[in-house]
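S.K.: model this:
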Amino acid sequence: MIKKTQSKVFMIVMLSLSIIIMSVIFVINIVNYNQSKQQSYMLIDNANGMLKQMTPFPVASPGNMDDMKKHQGMLYWKTAQFYFVIVKDGIIVQTVNENNEKYSNEEINKYALKVSNEDEKYGSVGNLVYGMKNIKGSKIITFMDNSKANKNLRHMLVLSLLIGLIALFFAYVISKKISLWIIKPIEDTFNKQKQFISDASHELKTPLAVICANADVLEGEIGNNKWLYYIQKEVSSMDKLVNSLLCLARVEKENDKEELSDFDMSKAVLGGTMVFESLAYEKEINLIDEIEKNITLKGNSEEIKQLLSILIDNGIKHTSKGNEVIVSLKKYKNNIILKVKNKGEPIPKDEEEKIFQRFYRSDESRNRDSKRYGLGLSIAKSIVEKHGGTIKAFCENGFTIFTVVFIKTS
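M.R.: Model prediction:
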């Protein structure tokens, strides 16, 4: 239980830190991208402003811009990465390309025709960003080579991701330490509680044994007596409670691996079922076994037998006369599935999880009369979890079904 709680705390802290780190990386890159885009559009606007001062363009045939080189101010564009295209009625009128080492006139014209049908004032195509203006029925499209800015954005993204990975590593370390720090008081309290239960149970066994012995002596001297009967009955009930508490404390010891070994679970379940045949017969209940042969499990065979005993006993107690209790064991893929089904009063939906809690009793008055303390299913759950399995209860088609799943280890 402690390890599961620690894992949950670790996952919550790690997930929170990861979300924060990835959000920061995302925001930084989005802001950087938007700033780069706005800067590119601003440069295009500046270029359009200078271009407006240079108009009207000298007359020149398309693709022949020798006259444009002589135009005042055009020397500015010889080293700049701008490209200007005038489009009218879907036809290229003029192309200004003073940087044709990277993009030829044909490429620029192709891009211009492609974007001239767009409604957006600004946009991008490949590594080029563009701005478009309508002047006297013509569209002046200004392209700017944005490959350097895009390269910088990619470098920024890679760098931020590397920093993010390093940050995630530190987040992992921090999450581990925080989860240990948070869980430490809980673990100490839980261990003290287990120690108290174990110590109290041991201390109670001695006076109970003395009371029981004295009651037997008195019974031998004075014969049958209803007061002695009540004493013996209550001592017997208390002795069962103490034994259950001791069993729970023993099962919940973690890392108790020395007792785990491979055993034939099919034989253990069959033998455990046969023990209850006489009890089921007395109560006129049909006890059915559906056990697949040669299923082995690595675990504590005695604890698995105790688990089965708890589930079958619970099934018989909650099954009415003439009905049946079915015990099944089968292997599915890499899982071993143990089921105990009984027909009887269904478990309320909101109590399907609660019944595995310590001292939980769904019907207080009935359980008090039958001297049941709500520890059996809690012990069963502890045994299952110790063996790395899961247990759940639910109702289906008139049956109450307890399902235990173990993962088969090689």
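S.K.: all contacts plus neighbour counts: C-alpha atoms, from now on.
M.R.: Will do.
S.K.: what is the distance between the longest helix along the chain and the centre of its chain?
M.R.: Ranked by number of residues, the top helix in the chain under DSSP state H is helix 147-222. Here helix 147-222 shows a centroid-to-chain-centroid distance of 19 Å under the convention C-alpha atoms, centre = their mean, to the nearest Å.
S.K.: ok, stretch 22-40 next?
M.R.: So, by C-alpha atoms, centre = their mean, the centroid of stretch 22-40 is 31 Å from its chain's centroid.
S.K.: ok, and for that stretch, which residues are buried?
M.R.: Of the residues in stretch 22-40, 22, 25, 29, 32-33, 36-37, 40 count as buried by neighbour count, 16 or more other C-alpha atoms under 10 Å.
S.K.: go on, stretch 246-261?
M.R.: 246-252.
S.K.: stretch 280-293 now?
M.R.: By 16+ other C-alpha under 10 Å, the buried positions in stretch 280-293 come out as 280, 283, 285-289, 291.
S.K.: out of these, what pair is the most spread apart?
M.R.: 283 and 291 (22.9 Å; C-alpha to C-alpha).
S.K.: before we go on, could you also do this sequence so I can check it against the first one:
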Amino acid sequence: MIKSLRKKFILVSMCSMLVVLLGIVGGILAAGYRRIAERADHVLQMLAENNGEFPFEDMERKPPEKPERTQKDFHLSPELPYETRYFSVIYDEEGTVLETKTGNIAAVQEADAENYGDAVWKKGKTKGFYGSYRYLIQKETEPMGIFVDCSRELDNFYVLLQASFLLSFLGSSMVLILVLFFSKRVFRPVAVSYEKQKQFITDAGHELKTPLTIIDANTEVLEMMEGENEWTVSIRKQVKRLTRLTQQMVALTRMEEGIGEEEMCILCLSQVIQEAAEPFCQVAENEGKSLSIFVEPRIQGKGNEMQLYQLVSLLLDNALKYSLPESSINLTFRKKGKRAELMISNETDMVPKGNLDILFERFYRTDASRNSETGGSGIGLSVARAIVQRHRGRIQASSSDGRHIAVTAIWER
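M.R.: Next comes the predicted model:
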């Protein structure tokens, strides 16, 4: 249990760290990419307003001072016309390329410029990226397409992208190592305390066996000497109840310790469930109740026969104890994909609607007085949950109307 809790702690810590890290890195990269696009759009707009050429005279003037500068303001350097690589294409009204201007770029020939122009016109968008070129299509006066080379900016962006992911991976690996190291030290006191608790339960279970056996034997001798009476009957009843509780606590502790995992084998699950459920038909009849059993035949799977037998016995015993007089209990066992599903339902007193998984907590009692009358220990459903978890499954209890309760166990076959 401590190992499982530690794994969950590590998983939650790493997932939280990765979400925050990806958010920060993603935000930085998105802002950088957006900045590249905005700067290219600013240059394209300037070129479009001047028929595909830079206004050299305006660029050489000193820009007026502004009281405030927003994020989208760009400083126009006099070197911008000389360091910007661009070309343009002229269209007719139908979108056919009439002319190309490639004098300001060496990497693109006229044929390439014509192909680029055709491709972006057919896309139907007025601006965007085509490869490493940011383009703008102007249709107001003379249709024109202008392309600005952003390869240098994009290369820098991709280098930043790769470095960010590499550093994130290395950082995550270092954090994982640190979390693994420190989580072991943090959980060590909890693990020691939990181990002592389990050892106490196991030792107490073994120590209680002898006095319980002696009490039972002495009660039997008293009955032989004095005859059976209400006091000896009460003693034997409480001894039986305490013996059962001790056995369940020891069994639960052994399952939580992982003892017996090697006892899993391939068996006929249908046969095990059927054989475990049939004896309860007579028990139900003696109590004036009915038990309906439906088991889908020939379901094969991996499991522990004794534990599955115990699972059915615990759930049916619980259903019989807490069902209403003259009511019906239903057991259904069937395949559900690659899993097996066992469902037991019964009519009971008023219970809350919805999820009732709190019933599987140790010593939980919905009605203490009634549990005392029926002899319930409050730990049987906890043992049932441990058995299902050992079979890599889950168990849940629910009520749809507040008068019927259904316990469903699903595990891998």
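S.K.: quick revisit: of the buried residues of stretch 246-261 of the first structure, which is the nearest to residue 222 of the first structure?
M.R.: Nearest to residue 222 of the first structure among these is residue 246, at 34.3 Å by C-alpha to C-alpha.
S.K.: any idea how far residue 197 of the first structure is from that closest one?
M.R.: Counting by C-alpha to C-alpha, to the nearest Å, the gap from residue 246 of the first structure to residue 197 of the first structure is 7 Å.
S.K.: how about residue 223 of the first structure?
M.R.: Plainly put, residue 223 of the first structure is 36 Å away from residue 197 of the first structure if you go by C-alpha to C-alpha.
S.K.: next: residue 243 of the first structure.
M.R.: Counting by C-alpha to C-alpha, the gap from residue 243 of the first structure to residue 197 of the first structure is 11 Å.
S.K.: residue 53 of the first structure too?
M.R.: For residue 53 of the first structure relative to residue 197 of the first structure (C-alpha to C-alpha), the value is 93 Å.
S.K.: more neighbours: these two, which one.
M.R.: residue 197 (17 against 9; other C-alpha atoms under 10 Å).
S.K.: and the aligned partner of that one in the second structure, what does it touch?
M.R.: The pairwise alignment with the second structure assigns residue 197 of the first structure to residue 201, based on TM-score structural alignment. By C-alpha atoms under 8 Å, 6 or more residues apart in numbering, the contact set of residue 201 of the second structure is 249-250, 253.
S.K.: could you do residue 170 of the first structure as well?
M.R.: No contacts exist for residue 170 of the first structure under C-alpha under 8 Å, 6+ apart.
S.K.: what's the neighbour count on residue 95 of the first structure?
M.R.: Residues near residue 95 of the first structure, counting by other C-alpha under 10 Å: 25.
S.K.: of all the buried residues of stretch 246-261 of the first structure, which comes closest to residue 139 of the first structure?
M.R.: residue 252 (80.5 Å).
S.K.: average offset between the longest helix of the first structure and the second structure?
M.R.: Mean deviation of helix 147-222 of the first structure from its aligned counterpart in the second structure after superposition (mean C-alpha distance after the TM-score superposition for the first structure): 2.6 Å.
S.K.: quick check: next helix or strand after that helix?
M.R.: Counting by DSSP states H and E, the next helix or strand C-terminal to helix 147-222 of the first structure is helix 226-251.
S.K.: and that following helix, how far from the second structure on average?
M.R.: Mean deviation for helix 226-251 of the first structure: 2.7 Å (mean C-alpha distance after the TM-score superposition for the first structure).
S.K.: wait, doesn't residue 390 of the first structure sit right on residue 384?
M.R.: Yes - using C-alpha atoms under 8 Å, residue 390 of the first structure makes contact with residue 384 at a distance of 6.1 Å.
S.K.: shared neighbours of these two, which are they?
M.R.: With C-alpha under 8 Å, 6+ apart, residue 390 of the first structure and residue 384 have common neighbours 404, 406.
S.K.: what about the two, which has more around it?
M.R.: Taking other C-alpha under 10 Å, residue 390 of the first structure and residue 384 do not tie; residue 384 has more neighbours (20 against 17).
S.K.: what's the neighbour count on residue 379 of the second structure?
M.R.: 20.
S.K.: just give me the match in the first structure for it.
M.R.: Looks like residue 379 of the second structure aligns to residue 375 there (TM-score structural alignment).
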